[in-house]
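Trainee: Fold the following for me, if possible:
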Amino acid sequence: MLLTLLRTQLRPYRPWLALVVLLQFLSTLAMLFLPHINANIIDQGVAKGDVGYIWRSGGLMLAVSLGQIVCSIIAVWFSSRTAMGFGRDVRRQVFHRVGSFSSREVAQFGAPSLITRGTNDVQQVQMLVLMGLTMLVSAPIMMAGGIIMAMREELGLSWLLAVTVPALLVTVGFIISRMVPGFKVMQGRIDVVNRILREQITGIRVVRAFVREPEEKARFAVANKDLTDVARSTGRWMGTMFPTVMLIMNVSIVGVYWFGAHRIDDGQMYIGSLTAFMSYLMQILMSVMMATFMLVQVPRAAVCAERIAEVLDTDASVRPPVAPIALEAPRGEVSFERVGFAYPGAGDPVLTDITFTARPGQTTAIVGSTGAGKSTLVDLVPRLYDATAGVVRVDGIDVRDLELETLWALTGIVPQKAFLFGGTIRSNLQVGKADATDEEMWAALRVAQGEDFVRALAEGLDAPVAQGGTNFSGGQRQRLAIARALVRRPKILILDDSFSALDVATDARLRRALPEVTAQSTVIVVAQRVSSIRDADQIVVLDDGRVVGLGTHESLLVDCPTYQEIVRSQLTEEEVA
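Mentor: Coordinates of the predicted model:
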C-alpha cells in the first residue's frame, strides 16, 4: 500500500526525482573518491616527501569536496520541495475525498480518525519521502561503492566486510520486525486520544455542569496510558537499534586496526591503504546506519499510508449521476414515494413506506416522538443520505438523477445543531450566497430575527465569530444559521428543529416573517413544539419510522391519536380548543 501511494502521488515529481538521484549519485561518487586520493597523498606524497604531489592532490580533494557539497545542497533542496509538495497533494486529496463523503462514511471513520489521517498520517509518509530522497538514494550507492573500493584497496581485510555487514543487517532487521506491530497499534491509540480530547473540549459545559471532571480525567488518563505504553514498548526497541549499530561499528574498527597493523608489520599493506580501508568501512557502516534510520520510519509510514489509502479508496455512498438531468425552471416540489431507509448494519429500518408531497408555497411540518426518523427523512432531500427503498423526487425527478450541485443550489438547510464557521457574521452569511450584498444580508437577518443583536455589535456584519460560534448564545447561533439559509432564497427550505433555542415570542415573530421570503418556496419544518407548526399547510406525523397521520392541525386532532397525544403533552385543553 505504501509503494502504491508513493508511486501514484509522486508521478508529477518524476523530473525532480531524476535530478535528485543524479545529484545524490554524483555526491556519493565524490565521497568514495576522496579516501583513495587521501591514501595516495599518504603513500606517494608524505612517504616520499613530494610536496608538489601533496599540493596537487590536496587541490583535487578540495575541488571534489566542493563539488560534493554543491551536489548535496541542490539534492536536499529538491528533495525538500518534492516531499513538501507530496504532503500538500495528499492532504488536499484526503480533504476533498472527505468532503465528498456522505454522513454514512463520516460516521464510519469517525471525525477524530479522519483528522488524524489528514494530518499526522500524511506527515509520517511525507517525512519518509524526505528521508528516502536524502538518505535512501545515497545509502545503497555508498554501500556498494564502499565495498568495491575497500576490496580494491586491500583485499586481505575484505573478509571483515563479509562478517560485519550481514551481522548489522540481520540485527537491524530483527529489531524492525519487533517494531512494526507497535506502530500499527500506536496509530489506533492516537485516534482514541483525539476522540476523547475532542469530546471533552466540545462538551466542556456538560462536563462541568455534571461535575464530571474527575471521571473525564480518568478516562483520558486510561487512553493516554494505553498510547504511552505502546509508544514506550516501541521506543525501547528503537532505543536498542543505534547502540547495537554503534557496537558493531566499533568492534569492526578495532578488528581493522588489529589485523591491519599485523599486515603493515609484515609489509603486506601500506599505511595509506589502511587509512583508506578504514574510511571505506566507515562509509559502508554509515550507509547501513542511514538505511537503518530510514527503515525505522518505514513501518509507521506503511501503517499511515494504509490508513490514508483507506480514505482515498472509499467511494461515497452518495454518488453523482452518470447522466444528470437538468431542471429548466425548478419549482422545488418534493415528493416521497414509498421511501425507506436503513443504516448499515442496523437490524430494523429507520424509515418505512413514507409517502407524501411537499409543494411550493406551502409549509409541510414533520412531527413525531424522539427517534421517529424526522431528521433522517429530511436528510434524504439534499442527499446527505440516499434512500435504501423508494424514491425521493424534486419536481418529479429522482434526486439521484440530479446534478449534486444543482440539487444543493436549490436547497437551503438549517441543521438541528446550529453550526457557524470561524470568521465573521458576513463570511458566515456568504456561505449561503457568496455574492450576497449587505442589503440581502440585513434582509435575511431581519426575517430571522437577528437584525437587532447584530446591529448592536460594534462591527455589525464584520463582528468576529469564534469557531463553532461559541461567542454567541444558542438562540443567536440558530438565528444566524436561519439567516444563512434565507439569504440564498432557496426553492426548498428545510428547517430541522431550528426554533428549539428561541423563546416563544421570537419563534412567533420569525414564523410570521418567513412567508415574505418563502412565498414561492417549499418549506419543510421539523419541530418539537406544536405551537411552531399548528398553522402549517400539512403536518406529517411519524411514529417508529412510519407515517401515522397526514393533514392539517385541525384534521389530525380528530383522526390521529399519535398527534392528539403530542398536542395534549404540550398544550392545555383551552389551547387545544
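
Trainee: alpha carbons only for contacts and neighbour counts from here, please
Mentor: OK.

Trainee: could you measure residue 311 against residue 171, distance?
Mentor: Look at residue 311 and residue 171: by CA to CA, to the nearest Å, they are 35 Å apart.

Trainee: For those two, indicate the residue with more neighbours.
Mentor: Each of residue 311 and residue 171 had its neighbours counted (other CA atoms under 10 Å), and the higher figure belongs to residue 311 (21 against 14).

Trainee: Name the SS class of the nearest residue to the more buried one once chain neighbours are set aside, please.
Mentor: In this structure, residue 311 finds its nearest non-sequential neighbour in residue 94, 6.9 Å apart by CA to CA, 6 or more residues apart in numbering. Here residue 94 is recorded as helix under DSSP: H, G, I helix; E, B strand; the rest coil.

Trainee: Next up, the contacts around residue 94.
Mentor: Residues in contact with residue 94, defined by CA atoms under 8 Å, 6 or more residues apart in numbering, are 118, 308, 311, 312.

Trainee: what about residue 210, how many neighbours?
Mentor: Under the neighbour criterion other CA under 10 Å, residue 210 is assigned a count of 8.

Trainee: Kindly report the same for residue 59.
Mentor: Residue 59 sits with 12 neighbouring residues when counted by other CA under 10 Å.

Trainee: Could you work out the most separated pair of the contacts of residue 94?
Mentor: Pairwise distances among those were taken by CA to CA; the largest, 10.7 Å, belongs to 118 and 312.

Trainee: Could you check which of the two is surrounded by more residues?
Mentor: residue 118 (22 against 17).

Trainee: Look up how far residue 87 lies from that one.
Mentor: To residue 87, residue 118 is 10 Å away according to CA to CA.

Trainee: again with residue 384
Mentor: 29 Å.

Trainee: What of residue 44?
Mentor: Using CA to CA, residue 44 is found at 51 Å from residue 87.

Trainee: okay, the two: which has more neighbours?
Mentor: A direct count of neighbours by other CA under 10 Å for residue 44 and residue 87 places residue 87 higher, at 23 against 16.

Trainee: Next, the second sequence, to be compared with the first:
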Amino acid sequence: MLKLFKHFKVNKILLGSLFVIILLKTVGTLYIPTLTADIINNGVIKGNIHYVLRTGGIMIVTAVFTGILAIISTYFSSNLSSTLSRDIRSKIFSHAQELSINDFKHFSTSSLITRCTSDVNQIENTLTMFFEMIIPVPFITLVGMFLAFSKDKYMALIISIAGTIFIIFIMLISKKVINLSNKIQVGLDKINSRVMQYISGIRIIRAFNQEKHEKELMDNAFTNYADINVKLNKTFAVVMPAIMAIMNVCAVAVLCFGTIRISRGTMQVGDIMAVIEYAIIILVYLVMAVIVLINIPRASTCSMRILEVLQYKPEIVDKKVTEAISNNRKALEFRNVTFSYKDAEKPVLKNVSFVCESGKTTAIIGATGSGKSTIGKLIPGLHEIQDGKILINGVNTKYFSQKNLRDMISFSSQKAFLFSGTIVDNIRHGKKDATINEIKSAAKMAQADKFISELNLGYESFVSQGGSNFSGGQRQRLCIARTLIKDSDIYIFDDSFSALDYKTDAKLREAIKPRLKNSIVITIAQRISTIMDADQIVVLEEGKIAGIGTHTELLKSCPIYLKIAESQLSEEELVC
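Mentor: Here you go, the predicted structure:
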C-alpha cells in the first residue's frame, strides 16, 4: 500500500497530531494498571481509605482523559482515511478521463467501478483500523513488557512467549489470506460485470425469453464468489479461536505462577493484578492488530489494482502544438489514414483520404462494417490512428491537446445516450453556460420542442439514465439539440437521424442549415435520403474509399452507391 500512498499528499500536521494523541492515549491506558497495583498494595491491604480515594480519583481522571483522547484519535484517523479515499477516487476518475476507448476495454467498466468503490472502501477501512489498532501496538508492547518485567521477569516471560506465538501464527496465515483476497476482488468484478450486462440488456433478454439462462450465469458468478468467501471465512474461523486459546493459556499461566510467587512472599497481590492487566492490554491490542493484519493483504490487493489504473499509460497522450494554426478558411483533411482496432485481424480503414471544407456538408455512407462510424470517432481523437494524418487547418490533430481538439468539435454519437437529470441538464451538457432561450432554440432546430412542450414539466421533465423513458426518436432529437447548442468549428452526426421518420428528418436538416453554414459538417448515415443534398458524399467499402462526389455524380460513377440507392429509392427518385 505504501506505493499507492506515495501518489498522494497527507496532512502532516494532522498525522503528527494523531501520533501524539495515540501516544498519550496509550500512556493513560498503561498507567491505570500501575495505579491499580498501587491502590491494592498501599491502600487496600494497609486499610488506608484516604490513599484509596486519592489514587482512585487519579484513576478516574486518567480514564476520562484517556477516553477523550480515544474519541479525538478516532476522529483524526477517520478524517485522514476518508480524505485519502476521496483523493484516490478523484485521481482514478481524473486518470480515467485520459483513457481512450481501447484503454477502457483493457480494464472493463465493471472492474473500474469496483476499483473506485469497493477497493477504495477496503483501503479506507483498513487504514482507519491501522491508525487505531496497529500504531499503538509497538509502544503498548514495549512499555507494557517493561512494566511487567519491573514487577516480575518470569511472568513477563510468559507474556513474551504468547506474543511470539501470535506473530508466528499471523505470518503463517497471511499467505493464504492474500491469495483468497485476490480471488475475491476478481469475483466481485465478474459479479458487477454480469449485473451491468443484465440490466443494460434486460429488453433483449426478455424478448428472447432468456431469463432462465441469465439467472444460471448470475448464480454461477454468485456461487463462485460465495465459495471464495467461505474459504476465507474458514481461515478467519481458525484465527479467533486460536487467538483466544493463546490468551486464555497466557492468563492461566500468569495466575498460576503469580499465586505461587505470592504464597512464597516474593510478590504482592497488587503487582500480580498489574501484571495480569498488562498481559490483557498487550494481548487485546495484539488481537486487534491481528484483525487489522488479516485485512491488510486484502487492502494490499486493492491498492495494487488501483495502482494498475493510475500507472497505466494512456494510448493517446497530449502533445504540444508545433505548427501555427491558420485562421483562414477552416478545413478538415484525412490524408492516407489507416486504422485498426486493437487485436483486430485487419485494418478497419485503409489509406483513406478526403477533404471537408467549412460551409459544406460531407456525408459518409457505406455498408455495415465499412468503417463509417470509425471515421467519426477518429476526428475527436477517441482512437489513435496507426498511419497517415488527420489535419485541421493544415495542423496534425495529434499535436492538439485532447481538450483543445474536442473544444472545436460537436459530436452526436450513433448511440443516443442521455444522462440522468432533466431535459435542460442534458441539452446544457453541450454548453454549460447556455441560457434557457438558447436551449429552446437548439431544441426547436432539433425538432424536439413540440414533444417537450407536451410534457407536464416541459424542459424540467425528468430524464432517466440512458434516456430510457423516451422513445428512440426523442432521444436522438435531444442528443442533436445537445450537439447544436455548442458553438463549434466541426459538427459530426454519426447516424444521428436513423430513428427519425422521413418527414422529421427533412425538417430537421432544413432547420439546422443556418446554424451550420460556417462550420464543417460531417453526416454519417445509411439512409440516402438523409445525405442526398450533401455537398460531397464519401462512399466506403471494406474500409476503402469507393467513390467521392455529389449524389448525382455518384449515381453515374459509383456502382456501390448506385446499388445502395436502388435498394432505397424509387425509380422516379433515381431519375431525379
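
Trainee: sorry, back to before: so which of the contacts of residue 94 of structure 1 persist in structure 2?
Mentor: Checking these against structure 2 (both residues aligned by TM-score structural alignment, their matches' CA atoms under 8 Å), the contacts still present are 118, 308, 311, 312.

Trainee: Just the ones in helices from these, please.
Mentor: Using DSSP state H to define helices, the subset of those located there is 308, 311, 312.

Trainee: Can you tell me which of those residues lies closest to residue 167 of structure 1?
Mentor: Closest to residue 167 of structure 1 out of those is residue 308 (35.1 Å), distances taken as CA to CA.

Trainee: aligned partner of residue 296 of structure 1 in structure 2?
Mentor: Per TM-score structural alignment, the equivalent position to residue 296 of structure 1 in structure 2 is residue 294.

Trainee: Revised request: answer the last question for residue 82 of structure 1.
Mentor: Using TM-score structural alignment as the criterion, the counterpart of residue 82 of structure 1 in structure 2 is residue 80.

Trainee: Contacts only, for its match.
Mentor: In this structure, residue 80 of structure 2 makes contact with 10, 11, 14, 15, 128, judged by CA under 8 Å, 6+ apart.

Trainee: Tell me the buried residues within those residues.
Mentor: Among these, those buried by neighbour count (16 or more other CA atoms under 10 Å) are 15, 128.

Trainee: Farthest pair within the contacts of residue 80 of structure 2?
Mentor: Across the contacts of residue 80 of structure 2, no pair lies farther apart than 11 and 128, at 14.9 Å, counting by CA to CA.

Trainee: Can you name the next helix or strand after the longest helix anywhere in structure 2?
Mentor: Across structure 2, the helix with the greatest residue count (assigned by DSSP H) is helix 211-263. Scanning the chain past helix 211-263 of structure 2 towards its C-terminal end, the next helix or strand to appear is helix 269-293 (assignment: DSSP states H and E).

Trainee: Touching that next one from outside, list them.
Mentor: By CA under 8 Å, 6+ apart, the list of residues contacting helix 269-293 of structure 2 from outside reads 30, 33-34, 36-41, 126, 129-130, 133-134, 137, 140-141, 144-145, 147-148, 151-152, 155-156, 159, 163, 166, 170, 243, 247, 250-251, 254-255, 258, 262.

Trainee: Nearest residue to the residue positioned nearest the centre of structure 1 in space, ignoring adjacent ones along the chain?
Mentor: Closest to where the C-alpha atoms of structure 1 average out (CA atoms, centre = their mean) is residue 118, at 2.3 Å. With CA to CA, 6+ apart as the criterion, residue 118 of structure 1 has its nearest non-adjacent residue at 5.7 Å, and that residue is residue 91.

Trainee: Tell me the secondary structure at that neighbour.
Mentor: helix.

Trainee: so it makes contact with residue 121?
Mentor: No: between residue 91 of structure 1 and residue 121 there is no contact under CA atoms under 8 Å: 9.6 Å.

Trainee: which one of these two has more residues nearby?
Mentor: The residue with the greater number of neighbours, taking residue 91 of structure 1 and residue 121 and applying other CA under 10 Å, is residue 121; the counts read 24 against 19.

Trainee: how about that one, what's its partner in structure 2?
Mentor: Alignment of residue 121 of structure 1 against structure 2 is given by TM-score structural alignment, with residue 119 as its counterpart.

Trainee: What count of nearby residues applies to residue 286 of structure 1?
Mentor: Using other CA under 10 Å, residue 286 of structure 1 has 18 neighbouring residues.

Trainee: What helix or strand is the match of residue 82 of structure 1 located in?
Mentor: Secondary-structure assignment from DSSP H and E places residue 80 of structure 2 in helix 49-97.

Trainee: How far off centre is the helix or strand following that helix?
Mentor: Proceeding N to C from helix 49-97 of structure 2, the next assigned helix or strand is helix 101-107, under DSSP H and E. In terms of CA atoms, centre = their mean, to the nearest Å, the centre of helix 101-107 of structure 2 is found 13 Å from the chain centre.

Trainee: Also stretch 58-75 of structure 1?
Mentor: Counting by CA atoms, centre = their mean, stretch 58-75 of structure 1 is centred 42 Å from the centre of its parent chain.

Trainee: contact partners of that stretch?
Mentor: Contacts to stretch 58-75 of structure 1, defined as CA under 8 Å, 6+ apart, come from residues 19-21, 23-24, 26-28, 30-31, 34, 37-38, 41, 134.

Trainee: Could you do stretch 113-126 of structure 1 as well?
Mentor: Applying CA under 8 Å, 6+ apart, the contact partners of stretch 113-126 of structure 1 are 83-84, 86-87, 90-91, 94-95, 98, 190-191, 194-195, 297, 300-302, 304-305, 307-308.

Trainee: got the buried residues for stretch 187-206 of structure 1?
Mentor: By neighbour count, and taking 16+ other CA under 10 Å as the criterion, the buried residues in stretch 187-206 of structure 1 are 187, 189, 190, 191, 192, 193, 194, 195, 196, 197, 200.

Trainee: Regarding the fourth one, which helix or strand does it belong to?
Mentor: The reference is to residue 191 of structure 1. Taking DSSP H and E as the definition, residue 191 of structure 1 sits inside helix 158-202.

Trainee: In structure 2, what stretch matches the helix or strand following that helix?
Mentor: Using DSSP H and E, the helix or strand that follows helix 158-202 of structure 1 in sequence is helix 204-209. Counterpart in structure 2 of helix 204-209 of structure 1, with TM-score structural alignment as the criterion, is residues 202-207.

Trainee: what's the answer for stretch 256-264 of structure 1, then?
Mentor: Counting by TM-score structural alignment, stretch 256-264 of structure 1 pairs with residues 254-262 of structure 2.

Trainee: so how much does that stretch differ from structure 1 once superposed?
Mentor: In the superposition with structure 1, the average deviation recorded for stretch 254-262 of structure 2 is 1.5 Å (mean CA distance after the TM-score superposition for structure 1).
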